[in-house]
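J.: Sequence unavailable; structure follows:
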């Protein structure tokens, strides 16, 4: 056999051997890729994404698309060949497995956490949208979670409205913890509550919960530190003057909050916020309308542009990363609040795009 032929054959066999080895060698990485986008002004699964009753709504054209990211599952074993391909591919990102599933979190746990964050983001989107429209929303502090094997188990319940702690009225969820930690472990804390069942009945009737009772809880020492705890997480519940339902399955996490809020504003406002333009975006939102950062911004930009978006509403804290690799034809718009976003949409609608605040890579 000629030397040249033998060399080529050996090289080919070596390459095949390395390729086969790469297929069987697993690496501790996961992959993120662009997911689908959904127009919050349109339909998903044959139903409107936003269904509003109890107040006049208006037809809305154009797009206000929320964006998503696909990720490999917690149990997925990526091989070396897939990792190398992902590193080289422009539309995918390979990240350490622990970035998506920290502390050995299972896929089931991650899915549950994402579902809870998605539900909370919807509530905050409703509150932020109605506040933007100057529609009053009644809020109250509630027990959001009761931790297992703690003093509050079977004494307090999720949905209980917390009126006061030790006789001091509470206005924000953070007030509860501040009042509890004034105690030493082993001391009693007195909660003035409206039980969850009564609170739910009042909310259904569109009334404020009434009829309080007192519950005494003996504090214990936290697992870390010397502070006193009772074993609950406090949160906020709301009574809305109209019904807003968000119908979207198989989506999790808090990052659609901004786009849901804008969709609600558009539906409750005469005319179009977008002027018929294709706008996509992302960002968490809180009850005050503040927009927060999200993960996977690069993938969301690609997904939005692939869907046809011309403008992308970008959380300010994500701007530098987003601006480092902008898909052709997509204009980034920096937003820090829902009001920023609404004013940016006015400029897009009017064609005054020179007045938009963009993103910088620095």
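T.: Perfect, thanks for sending it. Because the structure is a prediction, the values reported are computed rather than measured. Numbering: from 1, shown residues only.

J.: going forward, measure contacts and count neighbours with C-alpha atoms only.
T.: OK.

J.: Leaving out the residues flanking it, which one is nearest to residue 92?
T.: In space, and not counting its chain neighbours, residue 92 is closest to residue 33: 4.7 Å by CA to CA, 6 or more residues apart in numbering.

J.: got a list of what that neighbour touches?
T.: Contact partners of residue 33, counting by CA atoms under 8 Å, 6 or more residues apart in numbering, are 69, 70, 71, 91, 92, 93, 299.

J.: what does residue 228 give?
T.: By CA under 8 Å, 6+ apart, the contact list for residue 228 reads 180, 181, 182, 183, 184, 185, 186, 219, 220, 221, 222.

J.: Check the residues you listed and tell me the two furthest apart.
T.: Taking CA to CA as the measure, the contacts of residue 228 span a maximum distance of 13.4 Å, between 182 and 222.

J.: hold the first one in mind and look at this next one:
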């Protein structure tokens, strides 16, 4: 072999090794793929996914599946360039910058904890939305979740305090607290009536100017609402996190508590956050969630209006998109699908 040929062989091998090394180099991206999907009317393991006690429940047919997105990568477990390239070429996979899922200066553990808390909150909101739709009485309590260090409430109010009134006016929800305190001028004193350790006490707190909103009065508390329902609802989803299953949880609870089978035996999947009043909000990963639903056998997909444009662009064959803004609207659409009568909102909105 001539010296020139040997040089070319060595150079080619060197370039090949550099290419392989580059392909295996970790990159700060996350690959999003279709994740598991579960029927809210079915079981998780041996137990019903939704268990209701304290009221009569009814047998159901069909499916009301919530869907998830699985991710690969993240800090400490980054995907390599080759995996990212394969994901970019796969229409069912989205490759996104790492900070989209894991914000900078936030640990992976913290992100997972937040996702778990969002799932817990979504289950409570879903139960409240179902009770609202069924016209069943629900009691709401406003609790102090945390106190911001260095602000007036620090050392005055405590996590777990139940706020029952402000300046003698009964409080029904967080909006009432925010509106009442916000109507004061910075420097004015607000008298909180709180229930602590089973006893009610009045605690004066002087407001200060909000560091974020000019002229707005604050005291420095983070609040949360606690609901008391006329029935006990337990939702088991394993290690799934996030708020996007809220709509499907609320529909599953409603279906179990009503004699009418709202699916009509159809395989329905969907997604969307839910508020206690039944408002449906947008979610992430709509492309992967639709693929997961269709792969599981769904033919109808309940889609938040704000996700419609992306959903239409990536809709799998054989999946019908039904646009939803509220739980009540979703129920009306399901009735129309079941009976063949009435309008069925479609994506995109007309």
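T.: That came through fine. Nothing here was measured: the structure is a model prediction, and the numbers come from that model.

J.: Need the residue closest to the centroid of structure 1.
T.: Nearest to the mean C-alpha position of structure 1, counting by CA atoms, centre = their mean, stands residue 254 at 0.7 Å.

J.: can you pull the buried residues of stretch 154-165 of structure 1?
T.: 156, 157, 158, 159, 160, 161, 162, 163, 164, 165 (16 or more other CA atoms under 10 Å).

J.: which outside residues touch it?
T.: By CA under 8 Å, 6+ apart, stretch 154-165 of structure 1 touches 140-146, 169-170, 176, 179-180, 189-197, 199-200, 212, 215, 217.

J.: Measure how far that stretch is from the centre of its chain, please.
T.: What separates the centre of stretch 154-165 of structure 1 from the centre of its chain is 26 Å, taken as CA atoms, centre = their mean, to the nearest Å.

J.: just to revisit the earlier point, tell me the two of the contacts of residue 33 of structure 1 that are most distant?
T.: Greatest spatial distance among the contacts of residue 33 of structure 1 (CA to CA): 71 and 91, at 12.8 Å.

J.: before we move on, the earlier item: with the buried residues of stretch 154-165 of structure 1 in mind, which one is nearest to residue 81 of structure 1?
T.: Closest to residue 81 of structure 1, out of all of the buried residues of stretch 154-165 of structure 1 and judged by CA to CA, is residue 158, at 47.5 Å.

J.: Surely that closest one forms part of a helix?
T.: No: secondary structure assignment (DSSP: H, G, I helix; E, B strand; the rest coil) places residue 158 of structure 1 in coil, not in a helix.

J.: From residue 227 of structure 2, how far out is the counterpart of it in structure 2?
T.: Aligned against structure 2 by TM-score structural alignment, residue 158 of structure 1 finds its counterpart in residue 159. Separation of residue 159 of structure 2 from residue 227 of structure 2 (CA to CA, to the nearest Å): 17 Å.

J.: How about residue 348 of structure 2?
T.: Per CA to CA, residue 348 of structure 2 is found 35 Å from residue 227 of structure 2.

J.: okay, those two: which has more neighbours?
T.: Each of residue 348 of structure 2 and residue 227 has its neighbours counted (other CA atoms under 10 Å); residue 348 has more, 18 against 15.

J.: How about residues contacting stretch 51-60 of structure 2?
T.: By CA under 8 Å, 6+ apart, stretch 51-60 of structure 2 touches 41, 230-235, 255-259, 261.

J.: mean distance, the biggest strand by length in structure 1 to its aligned residues in structure 2?
T.: In structure 1, assigned by DSSP state E, the strand with the most residues is strand 29-39. Mean deviation of strand 29-39 of structure 1 relative to structure 2 after superposition (mean CA distance after the TM-score superposition for structure 1): 0.9 Å.

J.: From residue 311 of structure 2, how far out is residue 321 of structure 2?
T.: 8 Å.

J.: Over to residue 248 of structure 2?
T.: Distance from residue 248 of structure 2 to residue 311 of structure 2, by CA to CA: 17 Å.

J.: neighbour count winner among the two?
T.: residue 248 (29 against 23).

J.: Thanks a lot, see you next time.
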